[in-house]
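Peer 1: sequence and computational prediction follow.
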Amino acid sequence: MSEPINSAALETRAAELVDLARKAGADQADAVVVRGRSRSVSVRLGKVEGTESSESDDFSLRVFVGRRVASVSANPGFDLRMLAERAVAMAKASPEDPYAALADEARLARTIADLDLFDPTEVPTEALSEAALEAEAAALAVPGVTNSSGAGASAGMGGLVLVTSHGFSGAYMGTRFGRSVSAIAGEGTRMERDYDYDSTLFFADLRASAEIGRLAGERAAGRINPRQVDTQKNVTVVFDPRVARGFASHIASAINGAAVARKTTFLKDSMDKPVMKAGIRVTDTPQIRRGPSSRPFDGEGIAGEPLTVVEDGVLRHWLLSTSTARELGLETNGRGVRGGPSVNPSSTNFALEPGEMSRDELIKGVGTGFYVTELIGHGLNMLTGEYSRGASGFWIENGEITYPVSEVTIASNLKQMFMAVTLADDIDRSFGTAAPTLAIEGMTLAGK
């Protein structure tokens, strides 16, 4: 990408907006600019199918009049005074919200940490096309691969400008580069699909296009001629890291403070209780240098501290923004993110920390089971924890991965799944949600 766009002008405009809101009658206010720049190329069967480019600076103003709050959004070029007056008028007509407020002034970040999130590398559109074409060609060269679902490459940057009426002003930017390919193996009704991708903050850290394509092709070819297996209970299911990251995201959702406040999570009454096996740790760390989801401050101006949200299997923290913390009688831990005008809690660099055995040792210890490489559908109820997903992967016999399996369903309840996890040591921290290969005992498998 080019050099970071100077945010000073946007900070000045946001500060003017906050000042005008105060003059219009707001007791407090904050203004946010969410920045985005991106370019992407998609290809299929050796031809460029599309190129996309986008730029945006989306402004949001939030105002407080007593216990009443309102938010408005606008694109660049809007009239500052008109927007501020509109927001205040909306707040005066809104019902009271006892929990909405700016973050405690004493908690605001006083310095903006440099987390090395921006790569100035400029990647021309032609280079994106070449990378996508190379990845697809490598996939098509794998024996057994018969077609392509397409490949892509992208480069972008995004960030946040935040100004509040009680003294915070800051901005940060980060970059993101990506490559992906999806390959098809087999013929007719026996075709199988698989994929590979990579996404990094720094261009030099991307895996080679040829490697991504080769791995996607090998994965697809390895799934040819799948079998079905008999319906059975008490199956040990092993989640490939690609799938395990989704399992870790269920943990993050279950401990989200907004879900706790709404009572829509099955862990709502589990604080300071065992929710996973003894010895298991789950962490959330906002300020990892070059971390994929790092940020120097959250959407309310707070520099969040590292949290061990699950320690030795015991739940120790919710993910909290200011409003959800107030509703729960707690203090924010700096996990607020801006979703347009609103602020909601979310994870940062979230990790289901690894165990001590290797992936091969874990699979060998399973003996007989099911190794999942892909999940289908959204059969998850966060209120009850009920879990049911279509799945494909490979059967494990005598501690070895053997033949491919498809058209099965795995089911259990997340409460039991959380308590039945065994972790390998092969965590990949290049994703915002990270988890190693993991095994879950006692699941039900519905097959033929």
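Peer 2: Nice, I can see it.

Peer 1: C-alpha only now, for contacts and for neighbours.
Peer 2: Will do.

Peer 1: so Ala185 is in contact with Val145, correct?
Peer 2: Yes. Contact status for Ala185 versus Val145: in contact at 4.1 Å, counting by CA atoms under 8 Å.

Peer 1: more neighbours: those two, which one.
Peer 2: Ala185 (28 against 25; other CA atoms under 10 Å).

Peer 1: for the nearest residue to Val237 once chain neighbours are set aside, helix, strand, or coil?
Peer 2: Counting by CA to CA, 6 or more residues apart in numbering, Phe370 is the residue found nearest to Val237 once chain neighbours are left out, at 4.8 Å. Per DSSP: H, G, I helix; E, B strand; the rest coil, the local secondary structure of Phe370 is strand.

Peer 1: mind checking what helix or strand follows the strand or helix carrying Val260 in sequence?
Peer 2: Taking DSSP states H and E as the criterion, Val260 maps to helix 257-262. Downstream of helix 257-262, the next assigned helix or strand under DSSP H and E is strand 282-285.

Peer 1: show me which residues of the helix holding Val260 are buried.
Peer 2: 257-261 (16 or more other CA atoms under 10 Å).

Peer 1: and for it, what's in contact with it?
Peer 2: 253-254, 265, 267-268, 318-321, 324-325, 327-328, 344-345 (CA atoms under 8 Å, 6 or more residues apart in numbering).

Peer 1: ok, structure two:
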Amino acid sequence: MSSYIDSSELTERTSRIVEVAKKAGADAADVVVSEGVSQSISVRDGQRENAQASENRGFSLRVFSGNRVASVSTNTDDDIDALVERAIAMANVSPVDPYASLADTERLARDVPDLELYDETEVSPEKLAERALAAEAAALSVDGVSKSSGAGAANGRVSFALVTSDGFSGGYRRSFSSISASAVAGEGTAMQRDHDSDGRAFDADLFAPEEIGRRAGERAVRRLAPRQIDTRHGAAVIFESRLAASLIGHLASAISGSAVARKTSFLRDKMGKQILTSGLNITDDPGILRGAGSQPFDGEGVKSDRLTMVEDGVLQHWFLSTALGRELGLETNGRGSRAGNSLSASPTNLIMEPGDKSQEELMAGIGTGLLVTELIGQGVNMITGEYSRGASGFWIENGEIAFPVSQVTIAGNLKDMFMAMTPASDIDRRFSIACPSILVEGLTLAGR
């Protein structure tokens, strides 16, 4: 993989842009820059299907003129003067924003801790191809798998730097490696497909490609010969861990400061109130070593500390940037996030703490219900909390898996679902939303 500028050199170049902006008349300014490289290989039927490599660089300059702010982006810093001139001209004609400003200097991070986010390991395209082929071969070796839907492997690195006119200057690097496989079981209209994958900051932490392929194949075979179930109300549903993360993702969206400020969240009036079952805790921790969502500082240079977002079922915090905090009469909690020219607020490593029962014990406890292994569609209304999504999985009878099911619609309201959650003990901490399987009781299942 080709080399690229490290974070310290990016910081130096970014500082020059801020200096030019201040000299040109900006009251304040900050610049975010990222530069990275990535490569990926996909295979199908034992042959390389696609190979991609990319290099990218992006500069985003934000300038303030009184209570007006504007941002511009570019992929090069060859003409800093023109970039600054355009940004200041835009700021001068922008509407007044009483909340926009740089972060308060006392909230800025004073050091950049090493969170072990960067792996120096070089992975060649040939090695990526070997991994993808090994994952596919393992999937095809599973009894009942009829063909491959493909497998892939990827690797990449990115450097970030942020400099503000108020004195913050910092940068860090991230790396990633991933492997995925998708398998098909059965033939014709009876075919079933499933997948598995892994992604890590450090290449050596990845599951073996053979394990990923095997799991993809086994998951596909388990789904053969699904049945439909009758419509029923008040049903118990267990969302397996990787799908339960979507429920916690909906909660994260609902407690985003931007959704609260714009009154587009069904939890906008729930601060300090019970939103989950008593005893449940959800934390957001940016300081986890090698964490998928870890960061030494946020998109404004603010120190990001561990927060208990929900404690004993009670909502304690919104995700806030400086501007969102001011709009809501609060202070930033270091969750400012940059995406191009926009600055919002989002979680880092969001974790629902596990319970003390395994998924099997939860099944035994409910006796009858649905284990969900796939969700379909995006039927969630974040203003009202109404939830309706297609699903497939396995029907549970007498506390054990009885048969696969498909063509089911799960319906409920997230406010009620959150209050009816019981987490299992099988937490998966690989991803930025880490949670165990979750039992939700009292849902409607629409079938035949």
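Peer 2: Received, thanks. Given the structure is predicted, the values throughout are model-derived calculations rather than measurements.

Peer 1: and which of the contacts of helix 257-262 of the first structure is nearest to Arg62 of the first structure?
Peer 2: Nearest to Arg62 of the first structure among those is Asn344, at 13.7 Å by CA to CA.

Peer 1: quick check: that closest one touching Gly334?
Peer 2: No. Contact between Asn344 of the first structure and Gly334 fails when scored by CA under 8 Å: they sit 10.5 Å apart.

Peer 1: ok, the two, which is more surrounded?
Peer 2: Counted by other CA under 10 Å, Asn344 of the first structure and Gly334 do not tie: Gly334 has more neighbours, with 28 against 19.

Peer 1: who's in contact with that one?
Peer 2: 297-298, 300, 302-305, 320-322.

Peer 1: next one: Leu162 of the second structure
Peer 2: Contacts for Leu162 of the second structure were tallied using CA under 8 Å, 6+ apart; they are 11, 14, 30-33, 168-171, 299-301.

Peer 1: ok, now with 10 Å
Peer 2: The contact partners of Leu162 of the second structure, taken as CA atoms under 10 Å, 6 or more residues apart in numbering, are 7, 10-11, 14-15, 30-34, 59-60, 168-172, 297-301.

Peer 1: and the gap between Ile184 of the first structure and Asp194 of the first structure?
Peer 2: Computed as CA to CA, to the nearest Å, the Ile184 of the first structure to Asp194 of the first structure distance reads 7 Å.

Peer 1: common neighbours of those two, please.
Peer 2: By the contact definition CA under 10 Å, 6+ apart, Ile184 of the first structure and Asp194 are jointly contacted by 148-149, 216-217, 219-221, 223.

Peer 1: of those residues - the most surrounded one?
Peer 2: That'd be Gly217 among these, by other CA under 10 Å, with 34 neighbours.

Peer 1: which SS class is it?
Peer 2: helix.

Peer 1: shouldn't it be in contact with Ala151?
Peer 2: No. Using CA atoms under 10 Å as the test, Gly217 of the first structure is too far from Ala151 to be in contact (11.9 Å).

Peer 1: now list whatever residues contact both of these two.
Peer 2: Joint contacts of Gly217 of the first structure and Ala151 (CA under 10 Å, 6+ apart) are 135-137, 139, 181-183, 195-196.

Peer 1: tell me which of these fall in helices.
Peer 2: 135-137, 139 (DSSP state H).

Peer 1: can you put the shared contacts of Ile184 and Asp194 of the first structure in TSV and add distance to Ala26 of the first structure?
Peer 2: Formatted as TSV, these follow (distance: CA to CA, whole Å):
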residue	distance to Ala26 of the first structure
Ser148	56
Ser149	53
Ala216	55
Gly217	58
Arg219	58
Ala220	58
Ala221	62
Arg223	61
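
Peer 1: could you pull out the helices for the first structure?
Peer 2: Counting by DSSP H, the first structure has helices at residues 8-23, 80-92, 125-140, 209-221, 241-254, 257-262, 322-327, 359-366, 414-418.

Peer 1: for those helices, which one sits closest to Trp395 of the first structure?
Peer 2: helix 359-366 (10.8 Å).

Peer 1: mean deviation, that closest one versus the second structure?
Peer 2: For helix 359-366 of the first structure, the mean deviation from the second structure after alignment is 1.2 Å (mean CA distance after the TM-score superposition for the first structure).

Peer 1: can you name every helix or strand that that helix contacts?
Peer 2: If you count contacts as 3 or more CA pairs under 10 Å, 6 or more residues apart in numbering; DSSP states H and E, helix 359-366 of the first structure packs onto strand 232-239, strand 369-376, strand 386-397, strand 400-413, strand 421-423, strand 438-446.

Peer 1: run the chain-centre distance for it.
Peer 2: Computed by CA atoms, centre = their mean, to the nearest Å, the chain-centroid distance of helix 359-366 of the first structure equals 28 Å.

Peer 1: what's the answer for stretch 137-145 of the second structure, then?
Peer 2: 30 Å.

Peer 1: can you check stretch 179-198 of the first structure too?
Peer 2: With CA atoms, centre = their mean, you get 24 Å for stretch 179-198 of the first structure.

Peer 1: what does Leu380 of the first structure correspond to in the second structure?
Peer 2: Alignment note: Leu380 of the first structure maps to Val380 in the second structure; criterion TM-score structural alignment.

Peer 1: so that match sits right up against Tyr387, yeah?
Peer 2: Yes. At 4.7 Å, Val380 of the second structure and Tyr387 qualify as touching, with contact defined as CA under 10 Å.

Peer 1: hey, what's in contact with both of those two?
Peer 2: 411-414.

Peer 1: what sits closest to Ile17 of the second structure if chain neighbours are left out?
Peer 2: Closest residue to Ile17 of the second structure apart from its sequence neighbours, by CA to CA, 6+ apart: Ile80 at 6.3 Å.
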